[in-house]
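sequence first, predicted coordinates after that:
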Amino acid sequence: MTRTKTALSAATLLLGAAGCVQPPDLSAVRAERDKAVQRSDNFQAAAGNGQQLVSAGGGGVLVTSRDGGRHWQREQLPMPASVVAMSACPDGRFAALDFYRKVWIGDTQATNWTPRPIEGDFNPIDIDCDPKNRLWVVGSYSTVLMSADAGQTWNAQPPGEDAILTTVQFVDADHGYIAGEFGTLLKTADGGASWTRQAGLPEAFYPYAMRFRDASTGWVSGLAGAILQTVDGGATWTAQDNPGAAPVYALQAVGGAMYGVGGGGRVLRLDGNRWTALDGTPPFPADLAAGAALEPQALLVAGAAGALQVVELAPRVAAVTGGQP
């Protein structure tokens, strides 16, 4: 009887103690969840039309800023969605390329995002909006698609070798470039009506990013921090010095200078023929995957672990010309 009373007393004490335990404080979790930009965000793309900035990435997360990146608004694209690339068109509209074979079209205010499906069995990787407001999409199986009506219909270019095409850029209404694995480099001089293979890139080169300043001068980045430059429209390429050997996942021109963002959260600037880490750049917790120019002297950088920030750039004495300051 005594043991029974003792057990009941112990149970009563335990219940009383449990009733005194305070519930966990979830205020920090709720505060993080309410932020427009969160630590779990993985931004893969960024673009700006001179008035609005947009960045998007995994899980269909899309954020916009109307004040140069000081404040952001968050929205969730309907799933499944994962934005891998983005472009701003000359008419001010946005196009966000979704890994799930669709393009999201946003208006000039970066709102009213409308999905447009892409036919075909391939992985879309990059998108560019040319000076005629036509969308160009490239991806696996040497896929090259063009839409002249904001993604409502698509025209396929004749397939080439079976290669992953990773990056596309139109320099002007006539000249454009596409790069991909196995040193693939395609060039058009007639607005995309035809594409010709250029033999300049090494066969083993796998490009991450490409940026041409004009029809002749351009840069391409690849594995192990490799960065090459051409001054003859892709016919020949010269390796440039990247001392940190950090891979560069995006190239961007701002104020006449060339910048790259990539591995280890690094922001690089081209000085002569050498890519050097930008002084005063805040430490980013993870890789940077995308950038967007804010003329005349700022760069939006975006990446993993919620990295999203405008980096102020010091003005240069002279613009880059043929790889020389």
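Yep, it's here. Numbers count the residues shown, from 1 in each chain.

drop to CA atoms for contacts and neighbour counts, all remaining ones
Fine.

for the residue nearest the centre of the chain, give me its contacts.
Within the chain, one residue has its C-alpha closest to the average C-alpha position: by Cα atoms, centre = their mean, that is A45, at 2.7 Å. Neighbour list for A45: S55, A56, G57, V83, V84, A85, M86, A289, A290, G291, A302 [criterion: Cα atoms under 8 Å, 6 or more residues apart in numbering].

am I right that it sits in a strand?
Yes. Assessed with DSSP: H, G, I helix; E, B strand; the rest coil, A45 lies in a strand.

A88 versus that one, what's the distance?
Distance of A45 to A88, computed by Cα to Cα, to the nearest Å: 11 Å.

how far away is P247 from G222?
With the distance defined as Cα to Cα, P247 ends up 7 Å from G222.

same deal with V301?
Counting by Cα to Cα, the gap from V301 to G222 is 19 Å.

more neighbours: the two, which one.
More neighbours sit around V301 than around the other of V301 and G222, counting by other Cα atoms under 10 Å; the figures are 28 against 19.

one more to weigh against that first structure:
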Amino acid sequence: MKSMQIRRTLVGLCLAASAAVFAAAPADAAKVPAPAMKARLAAKVPVTGLVRAGNALVAVGDYGTIVRSTDEGKTWQQAEVPVSALLTAVNFVDEMRGWAVGHGGLILATTDGGANWQVQATLDEKPVLLSVYFADAKRGYAVGAYGTAFGTTDGGREWKSMAVGSGHDADLHLNHVFGTRDGKLFIAAETGLAFRSTDRGASWAKLATGVTGSLWSGLERADGEVVLLGMSGRVIASRDGGTSWRALETGTEQSLTSGIALPNGGLIVVGAGGAVLRGDGNAPLQLEVRPDRQNLAAVAAGPTGALVVAGQLGVERLGSSK
């Protein structure tokens, strides 16, 4: 099954469009993107991405919905978004500047902490974008389905195609791109593959991870360890920059979709079926299964440690990450 199909399943998205609505619209209406509809329960829309932006939390999801919280997930406000497409990921370089990506090759940008968004670019051929990462305010990367990979060196005004995989690997879905503090870039991909760049995306090396199922996400822990998450409850970690990997015991076979590293060395991972895993330092990950068993797509912690998860039922505050 293709990566974007699984991701849609993980967050319980129902994206069937009404043929009657489109049939009734004027022929030129499709040329003007419809803004995200305002909704009283916007925070309950299926959410695919969630990050911290300074003291705020910002979540993106279906129907162009973006919501923002400044009280660690207690309340949420819907942002002004000029499109209604499915948004898949969001990333901030500081408390004000951020980017979101989604279907149709859309790249959105904000300069006010996520309250207002603008269309910064629509990539040629309108690919499905699955992840975005900015190393700083100028250098950014967006990846997605069928080997789609683009980079920018001017803050997103111009995006240039990057070649990540080669041969058969060139068409693999690239699910998540992220960076480490020492400047390396990593991409988690289909069929257990991952890629690494040590030259700001100019070239990419394929990594032998030792697993076969799709890898959905990745992160760097406080001690510099690189962690990748994926199908069948897989969590693999590398202490040498991706040259070798070891498997961590998770106690679940659910797909694991997202994780965060805590300043104290801890790790929190979420996934399908309400799976939430927590680990402190080198301690084994401890599995919790939420009673509602909702599929979780993302997790973030507020400035004082409040833990928020996001998925098919929107965003929800769980308590403290400490």
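On my side now, so go ahead. Everything numeric in this text was worked out from a predicted model, so none of it was measured.

what TM-score comes out when they're superposed?
After superposition, the two chains reach a TM-score of 0.78 (TM-score structural alignment, normalised by the length of structure 2), with 277 aligned residues with a Cα RMSD of 2.4 Å.

picking that back up, out of the contacts of A45 of structure 1, what pair is the most spread apart?
By the measure Cα to Cα, those have their two most distant members at V83 and G291, which lie 14.4 Å apart.

in the stretch 1-150 of structure 2, which spans are helices?
Along the stretch 1-150 of structure 2, counting by DSSP state H, counting those that start in this stretch, helices occupy 3-10, 19-24.

quick check: the shortest one aligns to which part of structure 1?
It stands for helix 19-24 of structure 2. Residue correspondence for helix 19-24 of structure 2 in structure 1, counting by TM-score structural alignment: none.

quick one: distance of that helix to the chain centre.
Here helix 19-24 of structure 2 is found 32 Å from its chain centre; the criterion is Cα atoms, centre = their mean, to the nearest Å.

re the thing from before, so which of the helices of the stretch 1-150 of structure 2 comes closest to A222 of structure 2?
Put simply, out of the helices of the stretch 1-150 of structure 2 the one that sits nearest A222 of structure 2 is helix 3-10, at 27.3 Å, with distance taken as Cα to Cα.

which residue in structure 2 aligns with G120 of structure 1?
Checking with TM-score structural alignment, G120 of structure 1 has D124 as its match.

against structure 2, where does stretch 244-254 of structure 1 fall?
The aligned range for stretch 244-254 of structure 1 is 252-262, by TM-score structural alignment.

quick one: end-to-end length of the matching stretch, please.
According to Cα to Cα, stretch 252-262 of structure 2 extends 22 Å from its N-terminal end residue to its C-terminal end residue.

number of nearby residues for the alignment partner in structure 2 of A163 of structure 1?
Matched to structure 2 by TM-score structural alignment, A163 of structure 1 sits across from L172. Using other Cα under 10 Å, the number of residues around L172 of structure 2 comes to 22.

right, and L172 of structure 2 touches G147 too?
Yes. Checked against Cα atoms under 8 Å, the pair L172 of structure 2 and G147 is within contact range at 5.1 Å.

most residues in a single helix of structure 1, which one?
Ordering each helix of structure 1 by length in residues (DSSP state H) puts helix 2-20 first.

any idea how far it is from the chain center?
On Cα atoms, centre = their mean, the centre of helix 2-20 of structure 1 falls 60 Å from the chain's centre.

sweet, I'm off.
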